[in-house]
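Enquirer: Build the 3D model from these lines:
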Amino acid sequence: MPEKLKFNETAVANCLLNNYGIEVVRVVPIDGGADQNALVFKVESRGSIYFLKQKPSSVDDSALVVQDFLHNQDISEVLSPIKTNDQKLSASINQSKLVLYPYIEGFSNAEKPLSEQNWIEFGQTLKKIHSANIPESLQGSIRLETYSTRFPKDLVRIISQIHEDSFTDPTTLRMVEFFRLKEEELNKLLLRTDQLCSKFKAQSRPLVLCHSDIHAGNRFVDKNGGLRIIDFDEPIFAPIERDLMFIGSGIIRPDTSQEIDLFYRGYGKPDFSLEAIAYYRCQRIIEDIVLYAEDVLYRDIDVSDKATSLDCLVSNFNSGGPLEFAYQTIK
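Expert: Just a heads-up that it's a prediction; the model follows:
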């Protein structure tokens, strides 16, 4: 489970003053969304606003180095951290670290549709990321795709636990009932994911730098209409399908056929594997189911947050939802 982060406004203000020379007026917590491993804030200073992430000290800065590298390689759409006075990408505070970004006024693709030009820019930007020539000094710090079976195994464990344990919490009981109702479909999903992985791995696809979480919530448009790529926190060397699977996946929001066409007008016509797209979509659904189920079963969070996690879990199975899109990838 993620380390429990503690927020101390005075300590944060002192850290920002000492490391960035920023005199803080106010620090406002922001809903961190699905990132269980960070606290996020809007920082107001005299005349400026910043976006702040607080992360466990155990999280290394390799993702920040990637963000900084890409931003300085003519891929300015990738949001990169503001450096400290001594040119570091984060600042230590107690048992955690602070990462400071410019505060971007605008909206995400989860909130509003992108314009036609934004979709083309998104395709162009992702192509530049996939084509980036990463220096050897940085390559060793970026994880490699291993086609991990962690989340499928976790889902099997959760299904077993639901049969063996007894529960009293109303939200947990609702989830248990849903899992029992969908158990056959969950087992079908697990089997399909395993079969697709076997076919896909045999193809030996080339590896490129991937964002790995480029869903609608991480496609952002600033107040001037410019596209921004945010939350580049889990870079990975993987086949292009690791990112391309999000286009038309139904995750967070459905993309229209016109939007998909506009994206590929910017990206170009890639040689991708439908088996790989289907695998990554199924794998992502399993991951989301596990993480939301763990929210309900294990995490010390508010009742309303547990209910929200359960709703997100269930939404994967809705008509027109991610599971339907995943199964339609290969008829």
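Enquirer: Only C-alpha atoms from now on, for both contacts and neighbour counts.
Expert: Noted.
Enquirer: and F167, what does it touch?
Expert: L173 (Cα atoms under 8 Å, 6 or more residues apart in numbering).
Enquirer: 10 Å instead?
Expert: Residues near F167 by Cα atoms under 10 Å, 6 or more residues apart in numbering: L173, V176, L297.
Enquirer: Distance of the last one relative to I159?
Expert: In this case it means L297. For L297, the distance to I159 equals 12 Å [Cα to Cα, to the nearest Å].
Enquirer: the helices in the stretch 151-300 of the chain, which residues?
Expert: 170-181, 183-201, 241-244, 257-267, 274-297 (DSSP state H, counting those that start in this stretch).
Enquirer: and G32, that's in a helix?
Expert: No - per DSSP: H, G, I helix; E, B strand; the rest coil, G32 lies outside any helix segment and is coil.
Enquirer: Give the closest residue to it in space, chain neighbours not counted.
Expert: Distance criterion Cα to Cα, 6 or more residues apart in numbering; nearest residue to G32, sequence neighbours excluded, is V40 at 5.7 Å.
Enquirer: tell me which residues in whichever strand or helix holds T10 are buried?
Expert: Taking DSSP states H and E as the definition, one finds T10 inside helix 9-20. For helix 9-20, a neighbour-count test (16 or more other Cα atoms under 10 Å) marks V12, A13, N14, C15, L16, N19, Y20 as buried.
Enquirer: structure for this one too, so we can compare:
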Amino acid sequence: MIDDPSPSVSTWVREDFGIELDALEPVTHGADQQARLWRARAVDGTGYAVKLSGGGTPAGLLVTAHLAGQGVRGVAAPLPTRDGRLYSRREGRRLSVVPWVSDERALGGAMTLAHWRAYGEVLAAVHAAAVTDDLAELLPRGGGTYQRILTATRAQAGRLRDPGRAGAVAELAEVWASVADPVAALIRAVERLAVEVRDRPGPAVVCHGDPHLGNLLLGPDGQVWLIDWDDAVLAPRECDLMFILGGVLAFAPVTGEQQAAALAGYGAVDVDPARLAWFLAVRALDDLSDWTRQALDPDASAADRSFAVRIVRGLVSPDGLVTLATSALRDLDRSR
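Expert: Presented below is the predicted three-dimensional model:
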């Protein structure tokens, strides 16, 4: 987690981007512990999203600039600095400025079927975008960190089996114990399918990597914007499509009508069920282990730890991602 640099941000934006701000409001939703986000208002009334990132790479900024330059609707390009770069450097962190496109988040918002269709259209346009040499060099490969995710999952499971548990550790140990068999099965399936996915990788396209409803903003007449591209990757399209086909777009299941609208916007696609199930399983284990880590972080606030515990409980619920991934793997086995 990075320190709060709010008092300096307005000065940095003025010096680096030539924008004079008269308001700067922290945005608290989001799971990136290495970043700070503000809603800013310039003296002329224009709204901006100002972000200070302490980790990762600038790949997301390069991707959004590239996609917006190709005319992809629903992707907001970063504003250039005074010297034409996509971001500036401040105290070892990346400072970026993007237009503030909407106040309405899809998560918990009034998402219509027109929005669902537009969501599919945006994903289709992203996946159809040309992969430049710069993108190929900078973007990581989707699913490439699965071994690290398996190691982290095993480590959390071991930590929660230790004696002398109390408080949040005891609560989470109870949660993990309730899904011990499914989690072990997911780990085995990821290891088994990794060979198949590697040998039959499918074409790699630009993928957002994390296009859930929390990263979708809504506008009038069905307009949507896909934001927060920090997890952009080169991967088979199943890496993104699992958020529709696997039902993981929100904390509530995606309905058949919503799924149909999104796929109508996306267009005809031949989905590989093995790749889809593999990406679902990897994501389920990643979320489960990472949110558990956050729930047990002694440096986090009590509110943040409590929120993380709720997320973990949601992941293992009947509609949660662990359950959805387990079901997808079961269906894959039955189809063979």
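Enquirer: would G56 of structure 2 count as being in a helix?
Expert: No - counting by three-state DSSP, G56 of structure 2 falls outside a helix, being coil.
Enquirer: mind listing what it touches?
Expert: Q34, A35, R94, D230, D231.
Enquirer: try R219 of structure 1
Expert: 77, 107-110, 114, 118-119, 122, 227-231 are the contacts of R219 of structure 1 under Cα under 10 Å, 6+ apart.
Enquirer: Now for L297 and I159 of structure 1: what residues contact both?
Expert: V176.
Enquirer: Could you look up the SS state of S96 of structure 2?
Expert: strand.
Enquirer: Quantify the burial of the counterpart of it in structure 1 by counting its neighbouring residues.
Expert: Under the alignment by TM-score structural alignment, S96 of structure 2 pairs with V99 in structure 1. Using other Cα atoms under 10 Å, the number of residues around V99 of structure 1 comes to 23.
Enquirer: Against Q124 of structure 1, how distant is V99 of structure 1?
Expert: 27 Å.
Enquirer: And R219 of structure 1, by the same measure?
Expert: 13 Å.
Enquirer: Common neighbours of those two, please.
Expert: N118.
Enquirer: Would you mind confirming that V176 of structure 1 makes contact with H163?
Expert: Yes - using Cα atoms under 10 Å, V176 of structure 1 is in contact with H163, at 8.6 Å.
Enquirer: of those two, who's got more company?
Expert: Remark: of V176 of structure 1 and H163, V176 carries more neighbours, 21 against 11, as counted by other Cα under 10 Å.
Enquirer: Now do the same for the more buried one: its match in structure 2.
Expert: Aligned partner of V176 of structure 1 by TM-score structural alignment: A173.
Enquirer: Provide a list of residues in contact with the closest residue to its match other than its chain neighbours.
Expert: Spatial nearest neighbour of A173 of structure 2, chain neighbours left out: L160 (5.0 Å); criterion: Cα to Cα, 6+ apart. By Cα under 10 Å, 6+ apart, the contact list for L160 of structure 2 reads V169, A170, E171, L172, A173, E174, V175, W176, A177, T292.
Enquirer: hmm, back to that, which of the contacts of G56 of structure 2 fall within strands?
Expert: In this view, these that belong to strands under DSSP state E are A35, R94.
Enquirer: okay if I get the contacts of G56 of structure 2 as TSV plus neighbour count and distance to I311 of structure 2?
Expert: Formatted as TSV, the contacts of G56 of structure 2 follow (neighbours: other Cα atoms under 10 Å; distance: Cα to Cα, whole Å):
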residue	neighbour count	distance to I311 of structure 2
Q34	14	19
A35	20	20
R94	19	29
D230	19	21
D231	17	20
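Enquirer: Next, give me the two most distant ones among the contacts of G56 of structure 2.
Expert: R94 and D231 (15.5 Å; Cα to Cα).
Enquirer: Understood, closing this out.
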